[in-house]
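Participant: Here is a sequence with its predicted model. Questions after.
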Amino acid sequence: MRSRLAPALVAPALVLGAALPATAAEPRPDTAGATAPASPSAQDIVDALPKSVYTGALIRRDGVGATMGPVVPDAYFRIGSTTKIFTQTVVLQLVAERRIGLDTPVRAYLPTLVPAMYERVTVGRLLDHTSGFPRPARTPGPDDGAGWWLRSVTPTGLLSASFAAAADRSETPPEPGSVQQYNGLNAFALGLIVEKVTGHSFTHELRHRIIRPLGLRHTSLPAADDPTIPSPHARVYVDGDEVTEQSPYPWAEGGMISTAADLDRFLTALFRGRLLPPAQQKLVFAVPHASSATTNTSCADGKACFSIGGLMRYKLPNGQSVWGKTGSRPGWDNGFFATRDLGHRVVYSLNPTGADSGITYIQRILIASLMD
């Protein structure tokens, strides 16, 4: 699932315009000693969103929520690729237990799925998106609106189809570790490795390791044949057609459903080191020394921005880095971000009309929510 932020993270488009309230800033010489403006509240940020771009919105800033349109604060939503952070946290827990090795080749776990030409790709390269795996393949059949994901495709089937399609194109993968290319295929492989080493379903491990210990009572990974979403939830549309109940986005890559409060709790626990021991906690924020395939990721200036823990490093206009993840499904644009010290954090779920890409507004939400 591609990121919902623009290829350049720090650009003139990021300047906070009149559409959102001003954030606190260093006083100018002629206003030295004046009281800095208060940071905008979640309600301020929601109220500034254009209704021509969003039919509904939910923003939770520093634990306080606000909504726009027919959305309630405890609404459920499909979190899309934000699922990857849950997946990678489970993998890092298994690394801590020495059941998965960061430097172990992926083929050691999935020998019949991963071709020999990828024999030097390690688990660590899956985690930081420098595996060089091919893009997920489109497979024949009716598209369900998720692009390359079809109802009949299994995780193993998608990997097999993707490697076969790359072979048909005579693709030569980049050197493992050299280029960061945000790629959902990595998450499918990670989910399959979790199942291989534990002997349990990925869903079981997710519940056992994260959902139940944190008390995330409104978070789940639906079965592949379950298109429903719990109530309350927004009704979402694409091109005039309702897509609220849709075939779930795939599994360990982007299939989860949650709420803003649950995601806030997960984000806080992850940043505070409640889910991982110290050695693996450092990896949550460790970004590889690699170039970025900027046409495929949200990394700026040709530099990698996704960490081994799966978090995106996003630079605010004041130079401060914040960390989080975006995720989208037809009808939903979601994400969560926070400062490293959790001084500020934000969870958002937006329901786009399709009249605008919405990327600029997502960037503005982050700036307004996370800058002092």
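Facilitator: On my side now, so go ahead.
Participant: CA atoms for contacts and neighbours, from now on please.
Facilitator: Will do.
Participant: Give me the contact list for stretch 274-290.
Facilitator: 89, 92-93, 95-96, 128, 130, 177-180, 210, 269-270, 273, 303-311 (CA atoms under 8 Å, 6 or more residues apart in numbering).
Participant: nope, stretch 345-358 is what I meant
Facilitator: 52-63, 77, 234, 236-239, 260, 263-264, 331-339, 366, 369-370.
Participant: Quick one: buried ones out of the contacts of stretch 274-290?
Facilitator: If you count burial by 16 or more other CA atoms under 10 Å, the buried members of the contacts of stretch 274-290 come out as 89, 92-93, 95-96, 128, 130, 177-180, 210, 270, 303-311.
Participant: Inside helices: which ones of the residues you listed?
Facilitator: In this view, those that belong to helices under DSSP state H are T89, L92, Q93, V95, A96, L270.
Participant: excluding its backbone neighbours, what's nearest the spatially most central residue of the chain?
Facilitator: When CA atoms, centre = their mean is applied to the chain, the residue found nearest the centroid is T82 (3.0 Å). Leaving out its chain neighbours, the residue that sits closest to T82 by CA to CA, 6 or more residues apart in numbering is G327, at 4.9 Å.
Participant: for the helix or strand where the one you found lies, which positions count as buried?
Facilitator: Following DSSP states H and E, one finds G327 within strand 321-329. Residues of strand 321-329 classed as buried: V322, W323, G324, K325, T326, G327, S328, R329 (neighbour count, 16+ other CA under 10 Å).
Participant: what ranges do the strands span in the stretch 101-250 of the chain?
Facilitator: Here the stretch 101-250 of the chain has its strands, by DSSP state E, counting those that start in this stretch, at 179-180, 237-238, 241-242.
Participant: Ok, which of those strands comes nearest T198?
Facilitator: Closest to T198 of those, according to CA to CA: strand 179-180, at 28.2 Å.
Participant: any idea how far T67 lies from I359?
Facilitator: Relative to I359, T67 is positioned 19 Å away (CA to CA, to the nearest Å).
Participant: which one of these two has more residues nearby?
Facilitator: Per other CA atoms under 10 Å, whichever of T67 and I359 has more neighbours is T67, with 23 against 16.
Participant: Included below, for side-by-side comparison, is a second structure:
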Amino acid sequence: MHIVAAGLFAAATGTTDVLAAPARAAAGAPARSATTGRTLHVGTMQAALDDIAATAAVGVLAEVNDGAQVWKGASGVARLGTRQPVSAEGRFRVGSITKCFIAAVVLQLAGEGRLTLDDTLQRWLPGILPDGSRITVRQLLQHTSGVVNYTNAASFRAVYRSEADIVRMRNRTWTPRELVTFVDDLPLLFEPGSSWEYSNTNFVLLGMVVERVTGVHYAAEVRRRILRPLGLLHTRVPGANPVLAGVHPHGYLAVEHDGVDQPVDITVFNPSVAGASGEMTSTAKDLNIFFRALVDGRLLGPAEQEQMKIAHATRRDYQYGLGLMTRSTLGGTRLWGHRGEIFGYYAESWTAEDNGRQLTVAVTPWGDIDPKVAITELVETVFES
């Protein structure tokens, strides 16, 4: 059988997001700082990518950066049926890593006094949800709002019942309000602030809040506040544009035909179904630049930086701050970053504390092995070698 990157549907089966986290190091494990200057074990890292491509993906690319040294690697092919190699500088869909960009914009607005983290959803989006007066911006950022994940809603899954439906609906444009409508008549999962549950709806709502506060679309704010200042020339907020521009690996879904899973190219896909929760595209280099700036405090004021890193316990292998995951390796190195998945693509980006080493890796899943397990092992290799 083939492991299918079901993307937005992953949450319903107990995995995360648009994520799937193998059980590894406990989220509360002691942390230590990663030091720069270690030798990058190029052969070991390339062998790990080769293994991922051989068992779990059409192709894989990665960049490791510790400030003094940069290593870029790739393996597999960019497109099935060809010998075209994967470019280590190729663009890919980042899925829920988008949330980190949205969170950075919201926290900047908080630092400017244009909103507060304790503002209610009702203040900025009156009537959007029946319980909007009980839900705060902070709770949306941290997934403690109790709002149902729209991609888990029965009404959403009635539309996207299978991979074949994903392909059939690939050109459909969704508005943020339409996505919220999937859950606006559903009760909260828990009292806001009392528990934690990953929900893409939270960040769709935050995108709408950014627009209400600033008067412009959240994509414009991401470009103005993050992409341009950091020089992220290969990162896009595509909206309804289905084209993955530039050099890129192709993503696939397994669509059943006559009882056999057949790969269907899903690279051209309208990502508005993910919106502010997962629509962006980028490169490994750009994501490393972004997360270095975010973790080091160059994008946020001290107060907002402190709030972002207050992490809430989850039932996963990570804790969750304000739009940012944190976890520890088996050796105790504290990492900050995020995972992201959307149809045909899976990516992780991690930065060690205190100006430490970074890893961004992206795969186009296809094989008998879940690539997330192999990537967990790659993370250990990179940060503990």
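Facilitator: Happy to help now that I have it. What you are looking at is a predicted structure, and each value in this text was computed from that prediction instead of being measured.
Participant: now the counterpart of the residue nearest to the centre of the first structure in the second structure, what's its secondary structure?
Facilitator: In the second structure, the residue matched to T82 of the first structure (TM-score structural alignment) is I97. Secondary structure assignment for I97 of the second structure (DSSP: H, G, I helix; E, B strand; the rest coil): helix.
Participant: Does I97 of the second structure touch G340 like I think?
Facilitator: Yes: the pair I97 of the second structure / G340 is scored as a contact, 5.1 Å apart, by CA atoms under 8 Å.
Participant: Quick check: neighbours shared by these two?
Facilitator: G278, E348.
Participant: what do we get in the first structure for F203 of the second structure?
Facilitator: F203 of the second structure maps onto A187 in the first structure, by TM-score structural alignment.
Participant: Also L330 of the second structure?
Facilitator: Under TM-score structural alignment, L330 of the second structure pairs with P317 in the first structure.
Participant: Name the helix or strand for the residue lying closest to its match once chain neighbours are set aside, please.
Facilitator: Nearest non-adjacent residue to P317 of the first structure, counting by CA to CA, 6+ apart: V10, 6.7 Å away. Here V10 of the first structure, judged by DSSP H and E, is contained in no helix and no strand.
Participant: OK, contacts around V10 of the first structure?
Facilitator: Contacts of V10 of the first structure (CA under 8 Å, 6+ apart): A300, K315, L316, P317.
Participant: Select from those residues every entry located in strands.
Facilitator: K315 (DSSP state E).
Participant: In ChimeraX, how would I select the buried members of the contacts of V10 of the first structure?
Facilitator: Per 16+ other CA under 10 Å, the buried members of the contacts of V10 of the first structure correspond to this ChimeraX selection:
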select :300,315,316,317
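Participant: Using JSON lines, lay out the contacts of V10 of the first structure together with distance to D144 of the first structure.
Facilitator: Output for these, formatted as JSON lines (distance: CA to CA, whole Å):
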{"residue": "A300", "distance to D144 of the first structure": "31"}
{"residue": "K315", "distance to D144 of the first structure": "34"}
{"residue": "L316", "distance to D144 of the first structure": "36"}
{"residue": "P317", "distance to D144 of the first structure": "38"}
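Participant: Out of the contacts of V10 of the first structure, which two sit at the greatest distance?
Facilitator: Based on CA to CA, the longest span within those runs between A300 and P317 and measures 12.9 Å.
Participant: mean shift between whatever helix or strand F291 of the second structure lives in and the first structure?
Facilitator: Applying DSSP H and E as the criterion places F291 of the second structure in helix 284-296. Helix 284-296 of the second structure, aligned to the first structure and superposed, deviates on average by 1.0 Å (mean CA distance after the TM-score superposition for the first structure).
Participant: what range in the first structure does that helix sit on?
Facilitator: Using TM-score structural alignment, helix 284-296 of the second structure pairs with 260-272 in the first structure.
Participant: Buried residues in the matching stretch, which are they?
Facilitator: Of the residues in stretch 260-272 of the first structure, those buried (16+ other CA under 10 Å) are A260, A261, D262, L263, D264, F266, L267, T268, L270, F271.
Participant: from memory the third one sits against H218, does it?
Facilitator: Think D262 of the first structure. Yes: with contacts counted by CA under 8 Å, D262 of the first structure reaches H218, the gap being 6.7 Å.
Participant: Show me what V284 of the first structure lines up with in the second structure.
Facilitator: Alignment note (TM-score structural alignment): V284 of the first structure maps to M308 of the second structure.
Participant: and that match, how many neighbours does it have?
Facilitator: M308 of the second structure, neighbours per other CA under 10 Å, totals 24.
Participant: again with S41 of the first structure
Facilitator: Residues lying near S41 of the first structure (other CA under 10 Å) number 19.
Participant: for the one 5 residues further on, same thing?
Facilitator: Neighbour count for V46 of the first structure, taken as other CA under 10 Å: 24.
Participant: Same question for P155 of the first structure.
Facilitator: 19.
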